[in-house]
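> can't give you the sequence, but here's the structure:
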């Protein structure tokens, strides 16, 4: 039994010795397993073929590039990519200890240089499908109006590339022997900054649908302006807390547009002149004049309250009617060309008369425009640099001391008297007629002054 045991032991030792010797000779010529040179696996390759093995690493290397809905492949050899060891370098691998190094990682760092044809590489990159395809810009998710309510429109990922980063990553992956480049993982796409699941966007959606539940109407007698839906929402801005609040600039812009559309003060109006027909009259103090600041505050408050409401702008000056014809049916018509006046009340002609207006040849011509009676007085003196006249009735019609009054010192009216013996600018009227005009007038009554002898 002892002999058998002894023989078995010698046999096993012999086998081990033979294996060791075989390994010694083998790994004297070949690299041990888990051997790397500059991170390139050279396991079981001939040590003497190190340069050939290493320098041919990229002969068949292929990198797959995975993008959004598109794939491409880049062969290292197609642009002459090489990683070449500098000459006269050796790897010292001791075969005596091959058993002990069998399962250990062996790292060898040798000097090498990477070379490739830059022109070929740029041409290959530019001809990749993912580079040539039509660029779709990324778009943030946003709140949109679908005709009934607001909803979140999903973001657009697009396919816009960070090309410099793409080039950098292609070269990095090849140098690191990685065979698949996923553009999404490496952040090579430009991406939206706001996605449909964004909490702030969802909060904004809730706020906008709440704001969409009311409307604001401005009433102008025979016309209205309704602020609702997207136009209403556009008057809000998002503050630092993510809340929608009235935007003062946009509210002011809206009020300014109302003024342009509906204010008539100092404006140009179409007028139907007695005996003539349609004419254009410019300027004057009659009309509607919006108080911008007060109306902006009014609208801002309504936007804050988020309740359906009908409003009228706040005015600095008002007229007789808020309809398109803001003169109404009661007004005085004064034609300097014909030196004649007509007075209408409730649409009916109550009187007409000749008058004498300012002398234009002395620089005292009566100004034209749509004015209004803003002051009614009895028994007052009219004074100037070279005159002081008492009148029984005075109707001021503009802010330049021009008005209608009786002129007891005159015996003739109308015709062309004003060109030689005109007033200082006021409209002189027969005393008995002036009394009737005064009695039928009221503060705010429109006075349309035009000159039919001058083309409008």
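Alright, I've got the coordinates. Being a predicted model, the structure only gives us computed values, none of them experimental.

> from here on, contacts and neighbour counts on C-alpha atoms
Noted.

> so for the host helix or strand of residue 23, what gets flagged as buried?
Residue 23 is located in helix 2-26, with elements delineated by DSSP states H and E. Across helix 2-26, burial judged by 16 or more other CA atoms under 10 Å covers 20, 23, 24, 26.

> list just the nearest of these to residue 231.
residue 26 (84.4 Å; CA to CA).

> another structure for you, compare them:
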């Protein structure tokens, strides 16, 4: 009995299942038959819902929608505008395409349509007059260029010391992208859409760069990296800090949204550093070895920034966004940054005193006289602050008309340098005024050797003039030079030179013992004095001869102009006797002697004539 009961339950289950199947089959076949004349679930044609509709119903629906059709255009700015279908000659166009859509669908696959949509686009359901549409579009307010707002690209903000740079978002505009607008509008009309939002259809000209553009993001990152650099320059007792506040003024953005770092601004900044911290060529104050403070002007010694190299190095630091402390790139360095740039090791060269001092680490190593460039020939040693180029043994110095070998050569200003001068017997004083070098500092051999052994390349050389610091030797030489010139100006000695010779003697006698030794032409003075004595003696003898001869001269002058007769014979004989008694020197003074001889000839002639009578 139990077995029979169980079998009947199974049969009942089969009956129920079969019934359900048959019902579902009937439903399935019923819908399949339905969809042979109706569109499947989820079907839209040109945006119009066609699900469960026949082609004729769709045509009727489209005709109804076209009749009184309008489309509202919603712009981003301003009021909505309406285009009416009648203004563009909107009309339906049915060419069997709707029937074709129906025939192309598989009615037996209707269950699948429950889970997916079928969108169909047909070209010939609706038509309009293109020229009429173009005319309507031109009359729309949203097409008025005067009311359009240009889209603005995303940009980078001004620099903030707190936050650096950030991106300012783009701003959408209302300039119509006409081609896209027409395309979107045509599609909406063909699909009989009643509302179109222009922004949603991308009808506006878009900003070229937005806050999400890779170029903008990279630009902000680059500018923040540049402005984030912090360069601290070390100038010894001073520092200069370069940071974003200044760097930001050097950053610009080109048309391709790339950061540009101004080379010109960097070069100007470096030039400013050089102007402030370069000491090369600038006057220097020196507490001289003579107690007076002197200003050393000229020369090229000192700190000097290599502006080209530093500008390039700084540009690299900024581009990497580095934070560091460093010295600038130098073309030339000096001893010190504090107080003065020459420090406590230097050569002090006093051209006025013709004396130098060499200090090393503040201690005096050498002090010596020297002879500098010849003033009279225009070869004066230039004053200024210089750095020793190098030092060299056994150098032959060459120039126009000379080639001079020296043991120690230490140049510091072009061809000017320190060297030994073994051809000189004496140094210092004022030899440089007339007998100086071609511009170099001539030194005693041992002094030059000491300097060479202790000095190094780069050592500051401070050359200056200090009126009033002349040496005693120079003063003696100057005084002697006056006397020397007086003696040299005497020229040919005559009795008229007596006063000049006496003055030269008095000037010479006024010199002290040391100065007299520098009068190189003293022998000329002695010879002039001897000549004066000789001339004076000759003048005295001449005067005596003239006095002796004068009575005879006067007597002879009595004969002049008279007619000579025999009565004058005794007078003439007496004059002859007086003349014969004269000395040779006196006879030479009788310049009218010919009158006497003529008178004697006349007397002799008269005596002969008388004898003939």
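Alright, I've got the coordinates. All values reported here derive from a predicted model rather than from experimental measurement.

> just list what the helix holding residue 23 of structure 1 packs against, helices and strands only.
Applying 3 or more CA pairs under 8 Å, 6 or more residues apart in numbering; DSSP states H and E, one finds that helix 2-26 of structure 1 makes contact with helix 98-101.

> residues in structure 1 aligned with stretch 342-354 of structure 2?
Aligned by TM-score structural alignment, stretch 342-354 of structure 2 falls on residues 327-339 of structure 1.

> end to end on that stretch, go ahead and measure it.
Using CA to CA, to the nearest Å, the end-to-end distance of stretch 327-339 of structure 1 comes out at 22 Å.

> what's it in contact with?
Stretch 327-339 of structure 1 is contacted from outside by 273, 319-321, 340-348, 354-357, 366, 414-416, 445-454, using CA atoms under 8 Å, 6 or more residues apart in numbering.

> next one: the helix holding residue 23 of structure 1 to chain centre, how far?
Centroid separation between helix 2-26 of structure 1 and its chain, computed with CA atoms, centre = their mean, to the nearest Å, is 87 Å.

> check which element follows that helix along the chain.
Assigned by DSSP H and E, the successor of helix 2-26 of structure 1 is strand 35-37.

> corresponding residues in structure 2 for that next one?
By TM-score structural alignment, strand 35-37 of structure 1 lines up with nothing in structure 2.

> just stretch 352-367 of structure 1 next, same as before
The alignment of stretch 352-367 of structure 1 onto structure 2 (TM-score structural alignment) spans residues 367-382.

> what are the buried residues along that stretch?
Quick answer for stretch 367-382 of structure 2 (16+ other CA under 10 Å): 367-375, 379-382.

> same question for stretch 282-297 of structure 2.
Buried-residue list, stretch 282-297 of structure 2, by 16+ other CA under 10 Å: 282, 283, 284, 286, 288, 295, 296, 297.

> closest to residue 33 of structure 2 out of those residues?
Distances from residue 33 of structure 2 to the buried residues of stretch 282-297 of structure 2, taken by CA to CA, are shortest for residue 282, at 108.7 Å.

> redo the buried residues of stretch 282-297 of structure 2 as TSV? Include distance to residue 537 of structure 2 and secondary structure.
Formatted as TSV, these follow (distance: CA to CA, whole Å; DSSP: H, G, I helix; E, B strand; the rest coil):
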residue	distance to residue 537 of structure 2	secondary structure
282	69	coil
283	66	coil
284	66	strand
286	64	strand
288	60	coil
295	62	strand
296	61	strand
297	62	coil
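
> and the two most separated of those?
Checking the buried residues of stretch 282-297 of structure 2 with CA to CA, the most distant pair is 282 and 288, at 17.8 Å.

> any idea how far residue 160 of structure 2 is from residue 195 of structure 2?
Residue 195 of structure 2 is 46 Å from residue 160 of structure 2, where distance means CA to CA.
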